[in-house]
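Undergrad: 3D model of this:
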Amino acid sequence: MTATPTHAAHPRPASLGVTGGIGSGKSTFAAMLHDCGAALIDADAIARSVTQSGGAAMAAIRHQFGPDYVDRHGALDRARMRALVFADPQAKERLETIVHPLVGNAIAQAAAAAAQAGKRLIVFDIPLLTESDRWPRQLDAVLVVDCREETQLARVQARSGLTVDAIHAIMATQSSRAVRRAAADFVVYNDGLTLPDLQTKARQVAAWFGL
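TA: Next up, the predicted model:
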């Protein structure tokens, strides 16, 4: 008789939420942790995927908001929707009611796959981590990438061409630097750092989690 080999279940991976204000460099830092061997789950990328052409949220968005909020490719018209939700908090809630459950399910599936693959650390790149009461309960630790507001403005203008007023409007929807830092287990001050400097900090954090 041939015995069927058994495999011990993988230990539960540590979960690290990485957040920061727009232009802080949080996604760059999260990607560096991925390069060190962590699994990376990008909540914003998942949200974009469900609102692209053919995405799981688009039928409900068209029904709820009308065709003016769908671009010619069948994806969410982000600029128009951004203007609406900034002006109308109820519209923001309606959009979140559609998008958040889909994003949550996709994140849970990705986390389960990472655990099954034996990853020791799952990094969740979450733009609005401290603005939500659900995320801190699901994470083992929170890392905040911080920088001066002047640096945020300069970086976002350089990469996107948004006006200062538009960037300030986005920043106004996010937690303050003080609130983010107060929620952090790790703070990476990303002002005046070179990319190699930032990579060194990422390796130090990864090593703390055994990578």
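
Undergrad: From now on I want contacts and neighbour counts done on CA atoms only, so please keep to that.
TA: Noted.

Undergrad: which residues of this structure fall in strands?
TA: Ranges of strands in the chain, per DSSP state E, are 14-19, 39-42, 121-125, 141-146, 186-189.

Undergrad: let's see this one next to it:
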Amino acid sequence: MNEHPHAVVIALTGGVAAGKTAVARRFEALGVSVHDADVAARAVIEPGTSGLAAVVDAFGVGVLDDAGRLDRPAMRRHVFSNPSAREALEAIIHPRVRQWLRERALAERGPYCLLAIPLLAENIAHYRWVDRVLLVDVPESVQMARLIARDGIDETLARRMLAQQASRAERLALADDVIENSGDESALDHAVAELHQRYLALANAR
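TA: Here you go, the predicted structure:
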């Protein structure tokens, strides 16, 4: 599948609690399509999909709830303390998520679109086909404070969540464009408006 998307494809990423959603909403308000890896991860294991069938093959029918859907809390508990189970689950879901995003990008008829991919740095080898990477960046101290406030967790757990992700330096090394988001959310309006013009110009030049 090496057909190239017609639209310019921008991968939007950032660490946990960096503000990716706030940025994505602003692009959507400008009429830009945003295709979200988290939405894809749910869609590819809906009842009736090959993804859910593969999960049941790997883990047994015990991972389904009464309605025949994946019992997410049970699955989370199962993979949390079991690295090999998590790898098995990711081996089913991640390739399907990439395929889903790729198909959305290929079907895109606008000048450009965004793919919201939280774990881009961890999986960049599989996303060489995107045109640019847009990083929503915040210092780790800000991430910690937001995570603790947002999820009501303690500092130890917040640190552990950050440690599971790529480092800020790894993400910055990948980024073509960076939105610095440690200040007030209203500052995002200007940053997004500027990037919107840049991406439209890129699409025109293509």
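
Undergrad: Could you quantify their similarity as a TM-score?
TA: Once superposed, the chains reach a TM-score of 0.82 (TM-score structural alignment, normalised by the length of structure 2), with 197 aligned residues with a CA RMSD of 2.4 Å.

Undergrad: out of the strands of structure 1, which comes closest to Ala108 of structure 1?
TA: Across the strands of structure 1, Ala108 of structure 1 has its closest neighbour in strand 39-42 (9.7 Å, CA to CA).

Undergrad: burial measure for the closest residue to Pro5 of structure 2 other than its chain neighbours, as a count.
TA: Nearest residue to Pro5 of structure 2, sequence neighbours excluded (CA to CA, 6 or more residues apart in numbering): Leu106, at 4.4 Å. Residues lying near Leu106 of structure 2 (other CA atoms under 10 Å) number 15.

Undergrad: Please apply the same query to Arg98 of structure 2.
TA: Neighbours of Arg98 of structure 2 (other CA under 10 Å): 18.

Undergrad: what sits against it?
TA: Arg98 of structure 2 makes contact with 37, 126-127, according to CA atoms under 8 Å, 6 or more residues apart in numbering.

Undergrad: still on that earlier bit, in TSV: the strands of structure 1, plus distance to Gln199 of structure 1 and mean neighbour count.
TA: Converted to TSV, the strands of structure 1 look like this (distance: least, CA to CA, whole Å; neighbours: other CA atoms under 10 Å):
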stretch	distance to Gln199 of structure 1	mean neighbour count
strand 14-19	15	23
strand 39-42	16	22
strand 121-125	15	25
strand 141-146	13	24
strand 186-189	11	18
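
Undergrad: how much does the longest helix seen in structure 2 stray from structure 1?
TA: Using DSSP state H to define each element, structure 2 has its longest helix at helix 83-107. Taking mean CA distance after the TM-score superposition for structure 1, the mean distance separating helix 83-107 of structure 2 from the aligned residues in structure 1 is 1.9 Å.

Undergrad: so that helix corresponds to what in structure 1?
TA: Counting by TM-score structural alignment, helix 83-107 of structure 2 falls onto residues 89-113 of structure 1.

Undergrad: Can you give me the buried ones in the matching stretch?
TA: Buried positions in stretch 89-113 of structure 1, judged by neighbour count with 16 or more other CA atoms under 10 Å: 91, 95, 98-99, 102-103, 106-107, 110-111.

Undergrad: and the aligned partner of Asp42 of structure 1 in structure 2, what is it in contact with?
TA: Alignment note: Asp42 of structure 1 maps to Asp36 in structure 2; criterion TM-score structural alignment. Counting by CA under 8 Å, 6+ apart, Asp36 of structure 2 touches 101, 115-117.
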